[in-house]
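>>> prediction below, plus the sequence it came from.
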Amino acid sequence: MSRKLVPLIILLLASLGLGWTWQRQADQNADADVLRLYGNIDIREIQLAFNGSEHLDEILVEEGARVTAGQVLARLHRERLQAAAAAAEARLAAQVQAVAALEAGTRPEEIEQARAALAAARADAQAAERTYRRIAGLAQRKLASQEQLDEARARRDAALAHVEQTRAALALAEAGPRAEDIAAARAVRDALAAELALARQALADAELKAPADGIIRDRILEPGDFATPQTPVLTLARIDPVWVRAFAPEPTLGRIRPGLPARIRTDSFPGKSYRGWVGYISPTAEFTPKTVETPDLRTRLVYRLRIPVCNPNGELRLGMPVTVEIDTTAEPLANPGDTLCHAADARP
């Protein structure tokens, strides 16, 4: 080998070594900026139960079925509930008519009838008065007995009282129902309306609906079983939102802030990542080794993190192990759910 090439070779090797060292240092710095945590997918589950007690009529879904919010999942026997609702509706309809009659007041025909009764009573009173006077004149001439006079006086007084009675009846007919009676009838109507609303709500509660989108995990009861509010019928696993439950060592807490973007990877889908963000950091340690810790033991404390993940295709499932990469140099997002999951491309 020529002696002239030795310095060139040494210079080339030194350049390669410097470049490798610089690249390694850059990689180490980049790795230092990315915090890697390991955890599992956490999905909230809902125990679905009826709001009433009755035998199950039918269950419309199987385990593993994907359901949407508001979808009917199961029904109770509804014959008694339907009959109760129909009876409440009939009672309310009758009371509504009673209130309408009171509010309408006395009919003109009834007022005319009361006036005619008053005129007849006055005519009877006038006739009784003439009879009494005639018998009184006969009694003065000893042509009528005292008993006849007393009977004539009594018929006259009765006729006059009947006139007052028919006059009061006419006044009542013209005045119409009392305001207190109308108010009481309206109160009864409102109470019956509330009873009908309760009956209809009980009938509606005979259908078990999904409160959110999700997947049926367990089918606990079967048709014919007796369902109660304390007995779940189905278990629903929510597919949105999905979280990663991870644990961060105590020394890393100073680098983690809520809202920091994260990437989530899983062995089930190699080469694919999901967008997420730091949503919750536990204020207390999950595991405290001893009451009195040495400096070495304090570094073993871990804090639970909840990292919401965009899961548009429902690929992340409960308990799935994942790797979380958090860029500690990024700026926290103000509305990470809207920024990440509602973007046009939610899968980076």
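Structure's in. What do you need?

>>> when you work out contacts or count neighbours from here on, use the C-alpha atoms and nothing else.
Fine.

>>> list the contacts of stretch 158-173.
Residues outside stretch 158-173 that contact it (CA atoms under 8 Å, 6 or more residues apart in numbering): T106, E110, I111, A114, R115, A117, L118, A121, R122, D124, A125, A128.

>>> let me fix that: stretch 116-123
Contacts of stretch 116-123 (CA under 8 Å, 6+ apart): A159, L160, H162, V163, T166, R167, L170.

>>> pretty sure the second one sits in a strand.
No - secondary structure of L160, determined by DSSP: H, G, I helix; E, B strand; the rest coil: helix, with no strand assignment.

>>> near it, how many other residues are there?
Number of residues near L160 (other CA atoms under 10 Å) recorded here: 19.

>>> ok, now how distant is it from A169?
Distance of L160 to A169, given as CA to CA, to the nearest Å: 14 Å.

>>> all helices of the stretch 201-348 of the chain, in order?
Along the stretch 201-348 of the chain, the segments classed as helices by DSSP state H, counting those that start in this stretch run 295-298, 336.

>>> here's the one I want to compare it with:
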Amino acid sequence: MKKYFLFAAVLALFSCKNSDQDYDASGTFEADEIMVTAKANGTILRLDVEEGQELAIHEKVGEIDPKNLELQKEQVIASIEALDQKTNSPVPQIQVLQTQVSAQSATISVLQEQLDNAVRERNRTANLVAKDAATRKQLDDANGQVKVLQKQISAAQSQLNILQQQISTAKDNVSIQNRAVLSERKPTLKKVEQIDELLKNNTIESPIAGMVLTKYMNEGEFAITGKPVFKMAGLDLMILKTFITGDQLPQVKTGQTVKVYIDQGDSKTKEFPGTIYWISSKAEFTPKTIQTKNERANLVYATKIHVKNDGFLKIGMYGDVKFK
């Protein structure tokens, strides 16, 4: 019985090994690479990245000297504060006019009192004339005095209206002048917001979660907008690029699920599920470094397979594929 189990185990291992070696295609793993470039000009004050280092998404890893932008921001803020000093107040001018209004109102009050007295005196004189106790001339003089006072009151009232109009005009003029000055505040505040947005560009951060592949710049070097700082790649979803022959082409399609294998040593392999997401529409000659199922094939089609990485897959690692 023990000999039977030993024979069965050896047979199973041999069959498994032969089956594992019967792959439909082979290739190497790649990843979508992203070039992280400088978004601002200036000296790099800090850059905490090394090749092979894994970064989290939006992780802040460096800073470009923001001094010039900060000075611009301070200048704009100072100009905003200066706007308040450019505005005028109508209070001093209005106070002078209000004093004149008060004096004119007092004058009118005095004239009105004189008019009231003159009217009473005219009425008394008119009664005396009716009784032949006063002359007609005295009544005419009394009527003349009333008319003079009425004209003086009318002129004083006109002057009072002019002063009140001057107060209203002074308020309007100062308000218009201040609006013209303060109208600069809103666009100037927008300049501050623009500078704040530009200051964000002075922070160097990783756009994705992944590994740093190549570092191009170091602390102390001068960064220019668009100049590469480092290159990284996302490793969560790997790409197995392989080639298939024309005979295999009818067996595959985009969206098809396949099995991907990597070598783990000691004749062991690890299996991953994969999905074909791209097949080249043009044939090309077999690359020297790529093996296909049919070694004699001259024309092949590049194929890319998405494989979710559990941490074992590395860029440049070889992988094998079974389509069925």
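Arrived safely, thanks for sending. Computed from a prediction, not measured in an experiment: that's the story for all the values here.

>>> follow-up on the earlier one: helices - which of the contacts of stretch 158-173 of the first structure land there?
Counting by DSSP state H, these place E110, I111, A114, R115, A117, L118, A121, R122, D124, A125, A128 in helices.

>>> burial count for the first one?
It refers to E110 of the first structure. Neighbours of E110 of the first structure under the rule other CA under 10 Å: 13.

>>> please say which position in the first structure Q256 of the second structure maps to.
Alignment note: Q256 of the second structure maps to L260 in the first structure; criterion TM-score structural alignment.

>>> related to what we said a few turns ago, of the contacts of stretch 116-123 of the first structure, which is the nearest to A14 of the first structure?
The closest of these to A14 of the first structure turns out to be L170 (CA to CA; 124.8 Å).

>>> and for that closest one, the neighbour number?
21.

>>> the helices in the stretch 1-150 of the first structure, which residues?
Assigned helices in the stretch 1-150 of the first structure, in chain order: 5-33, 79-104, 108-140, 146-175 (criterion: DSSP H, counting those that start in this stretch).

>>> and those as TSV, adding distance to E222 of the first structure?
Shown next, in TSV, are those (distance: least, CA to CA, whole Å):
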stretch	distance to E222 of the first structure
helix 5-33	54
helix 79-104	19
helix 108-140	63
helix 146-175	63
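
>>> of all the ones you listed, which lies closest to A248 of the first structure?
Taking these one by one with CA to CA, helix 5-33 is closest: 14.9 Å.

>>> alignment lookup: N68 of the second structure to the first structure.
Under the alignment (TM-score structural alignment), N68 of the second structure maps onto R80.

>>> residue contacts, the residue nearest the centre of the first structure?
Closest to where the C-alpha atoms of the first structure average out (CA atoms, centre = their mean) is P211, at 9.1 Å. Shown in contact with P211 of the first structure (CA under 8 Å, 6+ apart): A69, G70.

>>> give me the distance between it and A227 of the first structure.
Going from P211 of the first structure to A227 of the first structure by CA to CA gives 18 Å.

>>> hang on, the earlier thing: quick one: buried ones out of the ones in helices among the contacts of stretch 158-173 of the first structure?
Neighbour-count burial (16 or more other CA atoms under 10 Å) is assigned, among these, to I111, A114, R115, A117, L118, A121, R122, D124, A125, A128.

>>> in a markdown table, list these along with distance to E58 of the first structure.
Formatted as a markdown table, those follow (distance: CA to CA, whole Å):
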| residue | distance to E58 of the first structure |
| --- | --- |
| I111 | 60 |
| A114 | 63 |
| R115 | 66 |
| A117 | 66 |
| L118 | 68 |
| A121 | 71 |
| R122 | 74 |
| D124 | 75 |
| A125 | 77 |
| A128 | 80 |
